[in-house]
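[1] Kindly return the folded structure for what I paste below:
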Amino acid sequence: MLTSHRKQAILAALKRDGQVVAKTLSEVFGVSEDTIRRDLRELAVDGLLQRVHGGALPSSPAAGDFVQRQQISTDAKSAIARKAATLIAPGQVVLFDGGTTCVELARHLPPSLQATVVTHSPSVAVALVDHPGIEVVLIGGRLFKHSIVTVGAAAIEAIGHIRADTYFMGVTGVHPTEGLSTGDLEEAYVKRALVARAAEVVVLASAEKLNAASPYVIAEATAATMLVVEGDTPEAVTDPFAALGIAILRA
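    From the prediction side, this is the model:
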């Protein structure tokens, strides 16, 4: 089999099964595991999959920059944001991640809500400028222009002084065994710091993020208290998360 044909077959298996294992692929194609690992490396360089120990997972299309991500699953993000907004009670202190779904969440907060939103996202802060009852605390630091969020030591230092009721997390990958992940190392550190400062962690996960992986791990999947997913997400996809004790909320 030509290398190009083998790669297409690998991608087809990945789409069908949600993951591929190098050892199994080597047996199926009658080639060495080294050959399969080379194929996986090259496919990963092309952004077509994410390598993990022993094989590969789908690469999240949500790893693009902020402008690109605004065009992905817009209706789903709006529905997820609307449902997530119902989780915020009056008087709470909540952490909002950066990302397009969290901006939508800010826009869906009811006008009567009195609460405090702490965020490292200027986009979220601007979305709340005209909200009469929301106190906004903007975390400073170096602006990471790809995602329009602040990162770095200054951001992590400021986060360490906050105790929040809930952290609404945006990710690019959510997987029951490979955990919560994102496409930038500094963002991963900031998200990890935010996880540590909240009593509950709610992950906003549209379909393209589920069972996908990105290069930088934020935390194990069990760091999430709840996943907010699209209403038509199959139970076969959510059951592995529910088995870990993570609540599933459908939009």
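[2] switch to C-alpha atoms for all contacts and neighbour counts from now on
    Will do.
[3] Tell me the gap between stretch 69-84 and the middle of its chain.
    How far stretch 69-84 lies from its chain's middle: 13 Å, per C-alpha atoms, centre = their mean, to the nearest Å.
[4] got the buried residues for the strand or helix carrying residue 201?
    Taking DSSP states H and E as the criterion, residue 201 maps to strand 198-204. Judged by neighbour count (16 or more other C-alpha atoms under 10 Å), strand 198-204 contains these buried residues: 198, 200, 201, 202, 203, 204.
[5] so the third one touches residue 169, yeah?
    Spelled out, it's residue 201. Yes: the pair residue 201 and residue 169 passes the contact test of C-alpha atoms under 8 Å, sitting 6.9 Å apart.
[6] Which strands or helices does the helix or strand where residue 174 lies pack on?
    Under the criterion of DSSP H and E, residue 174 resides in strand 173-175. Judged by 3 or more C-alpha pairs under 8 Å, 6 or more residues apart in numbering; DSSP states H and E, strand 173-175 is in contact with strand 179-182.
[7] For the comparison step, fold the sequence that follows:
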Amino acid sequence: IMSEFGVSQDTARRDIVLLSRRGEVKRTHGGILPLDFGNKVPNFQSRLSRFTKQKTKIALEAANYFQAHHVYFVDASTILLKTCQNINLPMTIITHSLDNCTALAEENKVTVKVLSGILDHQNRFFYSTAAISELDNIALDTAFIAASGIDEHGIYLLNQEDAEIVGKAVERARRVILVAEHHKFINNSYYSICSPEKISVFITDKVLSERERAIFPESTKIQLAGELD
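    The predicted model follows:
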């Protein structure tokens, strides 16, 4: 808090106490959390407004995995939106994200295909059975996916329509790259995209515990954002 807002330790502590007394946050060892932390995934615009330095590092790390003349699926997420804003190579990107499409429209080297469907206004992605059929006819080099929850059984999203489209992209991809902050291991989400065995690379912001690492197969590369190989 001191670093993020440029305030003294006394000011940070005073603000934490005030927010806690108001019942707006819950105290934890060494900090505070939103009251709904782990129980609710905010909508797209809310997540975008909370964009952190850690997310930026993950996004820029993901950008390093794009190569010219490949075909990619890019999921609808705030991290991957930032990634899209930092690539401009001759490649094809398929997405169901309104914001990814807008960002990539500025990069004239990228061929963009937007999956058809109805716009989910809250989460800003298109969905339809036709979109799933479109993916059935495409061989993807890599699918870049995000997650709102991770556990030993799978990678999850909160929205069923979103999960169905992303899950189909995973099926059609030769390689799957997951981008997610470490705290997604404790988020509660409902709709599975795929099993952890499908993940080729996991880009995150903190070292995994032994239990968390064991969720993924040994073949999965764990890449810490901003860390050189």
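[8] quick one: TM-score?
    The TM-score (TM-score structural alignment, normalised by the length of the second structure) is 0.77; 195 aligned residues with a C-alpha RMSD of 2.4 Å.
[9] what about the residue nearest the centre of the first structure, distance to residue 204 of the first structure?
    In the first structure, the centroid-proximal residue (C-alpha atoms, centre = their mean) is residue 171; its distance is 1.3 Å. Distance of residue 171 of the first structure to residue 204 of the first structure, computed by C-alpha to C-alpha, to the nearest Å: 8 Å.
[10] longest single helix anywhere in the first structure?
    helix 3-17 (DSSP state H).
[11] next helix or strand past it?
    Defined by DSSP H and E, the subsequent element after helix 3-17 of the first structure is strand 20-21.
[12] Report the aligned residue range of the second structure for that following strand.
    Strand 20-21 of the first structure corresponds to no residues in the second structure, going by TM-score structural alignment.
[13] hmm, who's touching that strand?
    For strand 20-21 of the first structure, the surrounding residues in contact (C-alpha atoms under 8 Å, 6 or more residues apart in numbering) are 10, 13, 14, 54, 55, 56, 57.
[14] same thing with stretch 57-64 of the second structure?
    Defining contact as C-alpha under 8 Å, 6+ apart, one finds that stretch 57-64 of the second structure is touched by 79-80, 82-84, 86-87, 179-181, 203-205, 224-226.
[15] Ok, stretch 41-50 of the second structure next?
    77, 78, 122, 123, 124, 148, 158, 187.
[16] mind redoing it with 10 Å?
    Defining contact as C-alpha atoms under 10 Å, 6 or more residues apart in numbering, one finds that stretch 41-50 of the second structure is touched by 36, 76-79, 81-82, 99, 121-125, 148-149, 157-159, 187-189.
[17] any chance you could map the strands in the second structure?
    Assigned by DSSP state E, the second structure shows strands spanning 25-28, 31-34, 71-74, 91-95, 110-114, 118-120, 125-127, 140-145, 149-151, 154-157, 173-179, 191-194, 201-204, 221-224.
[18] Include distance to residue 210 of the second structure when you put those strands into CSV, please.
    Shown next, in CSV, are the strands of the second structure (distance: least, C-alpha to C-alpha, whole Å):
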stretch, distance to residue 210 of the second structure
strand 25-28, 23
strand 31-34, 24
strand 71-74, 29
strand 91-95, 34
strand 110-114, 39
strand 118-120, 37
strand 125-127, 35
strand 140-145, 23
strand 149-151, 13
strand 154-157, 17
strand 173-179, 19
strand 191-194, 21
strand 201-204, 15
strand 221-224, 12
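[19] now for the ones you listed, which one comes closest to residue 13 of the second structure?
    Nearest to residue 13 of the second structure among the strands of the second structure is strand 31-34 (9.1 Å), distances taken as C-alpha to C-alpha.
[20] Now do the buried residues in the closest one.
    For strand 31-34 of the second structure, burial by neighbour count (16+ other C-alpha under 10 Å) applies to residue 32.
[21] which secondary structure elements does it contact?
    If you count contacts as 3 or more C-alpha pairs under 10 Å, 6 or more residues apart in numbering; DSSP states H and E, strand 31-34 of the second structure packs onto helix 9-21, strand 25-28.
[22] list the contacts for residue 107 of the second structure?
    84, 85, 86, 87, 88, 89, 90.
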